[in-house]
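Asks: Predicted structure and sequence below. I'll ask about it afterward.
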Amino acid sequence: MPYYHWYEMTHAAMGPWRAAADATRVYFRNPLNPISATPMGKSISAACDLFERTTRRYGKPAFDLPETSVNGVRVPVHEKVVWHHPFCNLLHFERVVPDNHKPDPKVLLVAPMSGHYATLLRGTVEALLPEHDVYITDWIDARLVPLSDGSFDLNDYVDTLISILHVLGGDVHVVAVCQPSVPVMAAISRMEQGDDPNVPHSMTLMGGPIDTRRNPTAVNKVAEDRGTDWFARNVVMKVPFPHAGCMRDVYPGFLQLSGFMSMNLDRHMTAHGDYFQHLIEGDGDSAEKHREFYDEYLAVMDLDAAFYLQTVDDVFVRHLLPRGEFRHHGELVDPGAIRRVALMTIEGEKDDITGIGQTSAAHDLCCNLPDEMKAHYMQPAVGHYGVFNGSRFRSEIAPRMADFFRSHQKKAKRSNIRRLPRKAAAAAK
């Protein structure tokens, strides 16, 4: 029986145990229960809490960004689906600002399709909202996409980005976080090769694997050592019934999560041990921070196998883009054609996913882009996550991005956004 089916059966079998653990936790946490104040009661409650959290399936988190500050004034933010594809929704965080408010730079955040949901960039969106009109690619879990909608490979990813840029009319700054750096560069290269008027003002690549031959990390070495065939044989599975994407070939989220966890297993074990102690000691703030982080970290989505395998092969095994051999629907992609789109690259000093130099390699590929349209920043003392989130991102990286956007804001272009009818938008969510 395929592993995916075993996983589903095991998860279902654990249901009664999770329910029992949750009921026990409530019983021993009830203040009317005298045992709840004893060391034994606190330990039992904490153990049940930990068991329930480590065996549950985490659904897609919400962005939960109801408001932001614009010029020192709190304004509402409405999250809207403004364009839909079977594998992606384009979300707009529409700020309710006064009519006389000067338009802010429009930013398209291209979220990574690498296992986690786009909500992983919640902090990125939150930091940009006060001074920018923010859109984001909200990728859809492949197990929820019916087989009738076809497969989704790296060519389709590039097509989707080009379609979104046409929808936004070119009046936008594109920000690619990690994995989408390669398809973003490919999409803009193809648009420049075709003299497309809808090219964006700029593209910012953050911790992206443009050339993984530079300072290869453990992740890069695993891909090269094992090769694409190994991944095709060992991690690709069919979605089981009753999911909407039944029989679709995917790289399952639960397998991706096991890979994420194994990279820093000791750190995760320590974090859960500390969480257990926080519950016993009644340290609610520390326990809540743990829950907030792992509610996001443990929420994973399936990836269409065609996209995953092509990405592994083209980006991490054969390094086609830096070698000048990357093709989009058979046509050679030439980053040297990029002449109108400013380029900014951002790296983290302690990034153990995308090594230093892998992202800045984009500057060498964009050989015909004037130096005054290029910028690079390496943030000291941050790892991969800190490149796009956290205190240093908010205080040091985001302001540099904002300056870069405004420095390369050209005359506004026409937006072609075709908003979905209210019912269609609700269904897309």
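Replies: Arrived safely.
Asks: contacts, neighbours, all on C-alpha from now
Replies: Fine.
Asks: in stretch 17-37, what's buried?
Replies: Across stretch 17-37, burial judged by 16 or more other Cα atoms under 10 Å covers 18, 21-22, 24-25, 27-29, 36.
Asks: hold the first one in mind and look at this next one:
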Amino acid sequence: MLYQTYQFHDDLMAPMRDMARRLQAFTGLSFFEPVETMSRYFGAAMELVSRFEIIHTGPEFAITSVMIGNRDAPVTIETTLDLPFGKLLHFAVDVDTPRPRVLVVAPLSGHFATLLRGTVQTLLRDHDVYVTDWVNARDVPLSAGRFGVDEYVDYIIRFLEEIGPGAHVLAVCQPCVQTLAAVAVMSEQQHPATPRTMTLMAGPIDPRESPTKVNELAVSKPLSWFETSLISEVPARFEGAGRRVYPGFLQLVAFMAMNMDRHQEQHRKLFEHLAKGETDKADKIKTFYDEYFAVLDMTEEFYIETIDRVFQKAELATGDFTHHGRKVDPAHIRKTALLTVEGGRDDICALGQTSSAHELCRSLRPHLKRHHLQANVGHYGVFNGRRWEAEIYPVVRNMILAME
């Protein structure tokens, strides 16, 4: 009933949001000063009301061009492979020179792949970029079957096969575990599409290292609590009706609760910027929350298995991780160069959790391993923003270039 209750409440709020949008049309008119000021404040209030909404469809990447050398090269987004639970997107750039192919593995943690828009935009300067575009589980019919941790690994392997031999893989946050497992499986099989480099950024390879609030929550309750308290059935109106999921709106609430004061302060600033007509400042905040409030549902099996296998049991770190019943050993990785990246102020995936991959990849020679610690960034800053572009990205680019 949890999902149905949420949907009922959202349906009740829809007319209020619509009315707020209509009332905005009457604001911003030219009156004498006191009335005009009141009009702007009223318009700002109505815009905040109209934005009181969680979106369940992915925003657009909105990447239409990229600077290559001294020219602006057009970018076309193509769907290279379309599978039930995820698509492989290709950001085709109009250039003549072949460039290193990179698969960016986006997190499946409640938000859409567009969360990595800044990551992709930067990588496109020097690389041929592909991205995993995960599908909202509430839109996947039951006939498509299950999608758990093993199937996630399968998808990464399938995507790398589609891209072809000689590619590189870069994983952000949660999928670092499945990406390392996929490369280990491919290495053991001597798969021709095994990537040349593997970049793992702020991921819970060993969540027992410097546990954060996220890690502590995952181990603080038995698995049965997550199953009974957080899993709900998709309502009948959606294509995935009857599928049991961890709703994206619950993940959003959990993320916001971790730093509620900051979110309240940001919306106070948004109101002030709107009321003062400071459009550019307001747009920056709105752009962030347009992305932040766009959520997707995860299948029950993927969410519960992630809590169980990745966080509670730390199977990859302990050597107990399996893929369809077969033991996965990162020691099989001998040719894929490894780069790990951590943020010094990351409160979601703390120091040591990602770099532990180096111990697991014990067969790699020293010159094929590198770790980068970015001292003054939090979790989001590892893969987006000024320091990502100026300090982290050059390290990623150089690792890929060295193995071309």
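Replies: Here it is on my side, so go on. Values in this document were obtained by computation on a predicted structure and should not be read as measured data.
Asks: What value does the TM-score take for this pair?
Replies: TM-score for the superposed chains, counting by TM-score structural alignment, normalised by the length of structure 2: 0.98, backed by 404 aligned residues with a Cα RMSD of 1.3 Å.
Asks: Name all residues that make contact with the residue nearest to the spatial centre of structure 2.
Replies: Most central residue of structure 2, judged by C-alpha distance to the mean C-alpha position with Cα atoms, centre = their mean, is Pro107 at 3.6 Å. Residues touching Pro107 of structure 2, when contacts are defined by Cα atoms under 8 Å, 6 or more residues apart in numbering, comprise 113, 171-175.
Asks: so where do the strands sit in the stretch 101-250 of structure 1?
Replies: For the stretch 101-250 of structure 1, the strands defined by DSSP state E, counting those that start in this stretch cover 106-110, 133-139, 173-177, 202-206, 237-238, 249-251.
Asks: Can you give the contact residues for the longest one?
Replies: Outside of strand 133-139 of structure 1, the residues within contact range by Cα under 8 Å, 6+ apart are 87-95, 104-111, 113, 117-118, 125, 128.
Asks: Next, the mean deviation of it compared to structure 2.
Replies: On the superposed models, the aligned residues of structure 2 are on average 0.4 Å from strand 133-139 of structure 1, with distances taken as mean Cα distance after the TM-score superposition for structure 1.
Asks: tell me which element Asp352 of structure 1 falls in.
Replies: Mapping Asp352 of structure 1 onto the secondary structure by DSSP states H and E places it in no helix or strand at all.
Asks: Could you find the closest non-adjacent residue to the aligned residue in structure 2 for it?
Replies: For Asp352 of structure 1, the equivalent position in structure 2 is taken to be Asp347, counting by TM-score structural alignment. Nearest in space to Asp347 of structure 2, with sequence neighbours left out and distances taken as Cα to Cα, 6 or more residues apart in numbering, is Thr212 at 6.0 Å.
Asks: My understanding was that that neighbour contacts Ile348; is that so?
Replies: Yes. With the criterion set as Cα atoms under 8 Å, Thr212 of structure 2 and Ile348 qualify as a contacting pair; they are 5.9 Å apart.
Asks: So the two - more neighbours on which side?
Replies: Comparing Thr212 of structure 2 with Ile348 by other Cα atoms under 10 Å, the one with more neighbours is Ile348, at 20 against 17.
Asks: returning to what we had before: pull up the gap between the residue nearest to Asp347 of structure 2 and Leu368 of structure 2, please.
Replies: For Thr212 of structure 2, the distance to Leu368 of structure 2 under the criterion Cα to Cα, to the nearest Å works out to 29 Å.
Asks: Just give the number of residues close to Ile397 of structure 1.
Replies: Based on other Cα under 10 Å, the number of other residues close to Ile397 of structure 1 is 20.
Asks: State whether it is indeed within a strand.
Replies: No. Applying DSSP: H, G, I helix; E, B strand; the rest coil, one finds Ile397 of structure 1 to be helix, outside a strand.
Asks: Which residues does stretch 4-16 of structure 2 contact?
Replies: Taking Cα under 8 Å, 6+ apart as the criterion, the residues outside stretch 4-16 of structure 2 that touch it are 49-50, 53, 234-235.
Asks: Same question for stretch 222-230 of structure 1.
Replies: Looking at stretch 222-230 of structure 1 with Cα under 8 Å, 6+ apart, the contacting residues turn out to be 309, 312-313, 316-317.
Asks: how about JSON lines for those, with distance to Ala62 of structure 1 and neighbour count added?
Replies: Below are the contacts of stretch 222-230 of structure 1 laid out as JSON lines (distance: Cα to Cα, whole Å; neighbours: other Cα atoms under 10 Å):
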{"residue": "Leu309", "distance to Ala62 of structure 1": "29", "neighbour count": "23"}
{"residue": "Val312", "distance to Ala62 of structure 1": "29", "neighbour count": "18"}
{"residue": "Asp313", "distance to Ala62 of structure 1": "33", "neighbour count": "18"}
{"residue": "Phe316", "distance to Ala62 of structure 1": "31", "neighbour count": "24"}
{"residue": "Val317", "distance to Ala62 of structure 1": "35", "neighbour count": "21"}
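Asks: Once aligned, what mean separation remains between the longest strand belonging to structure 2 and structure 1?
Replies: Counting by DSSP state E, the longest strand found in structure 2 is strand 71-83. Compared with structure 1 after fitting, strand 71-83 of structure 2 deviates on average by 0.7 Å (mean Cα distance after the TM-score superposition for structure 1).
Asks: what range in structure 1 matches that strand?
Replies: Counting by TM-score structural alignment, strand 71-83 of structure 2 pairs with residues 73-85 of structure 1.
Asks: Next, report how far that stretch is displaced from the centre of its chain.
Replies: Taking Cα atoms, centre = their mean, to the nearest Å, one finds the center of stretch 73-85 of structure 1 at 18 Å from the center of the full chain.
Asks: Equivalent analysis for stretch 314-325 of structure 1, please.
Replies: Using Cα atoms, centre = their mean, the offset of stretch 314-325 of structure 1 from its chain centre is 22 Å.
Asks: and that stretch, which stretch of structure 2?
Replies: Under TM-score structural alignment, the match for stretch 314-325 of structure 1 in structure 2 covers residues 309-320.
Asks: ok so, going back, structure 1: which residue goes with the residue nearest to the centre of structure 2?
Replies: With TM-score structural alignment as the criterion, the equivalent of Pro107 of structure 2 in structure 1 is Pro112.
Asks: Show the contacting residues for Thr79 of structure 2.
Replies: For Thr79 of structure 2, the contacting residues are 87-90, by Cα under 8 Å, 6+ apart.
Asks: max-length helix in structure 2?
Replies: The residue-count maximum for a helix in structure 2 (DSSP state H) belongs to helix 2-24.
Asks: The helix or strand following that one packs against which elements?
Replies: Proceeding N to C from helix 2-24 of structure 2, the next assigned helix or strand is helix 33-50, under DSSP H and E. Contact partners of helix 33-50 of structure 2 among helices and strands, from 3 or more Cα pairs under 8 Å, 6 or more residues apart in numbering; DSSP states H and E: helix 2-24, helix 260-275.
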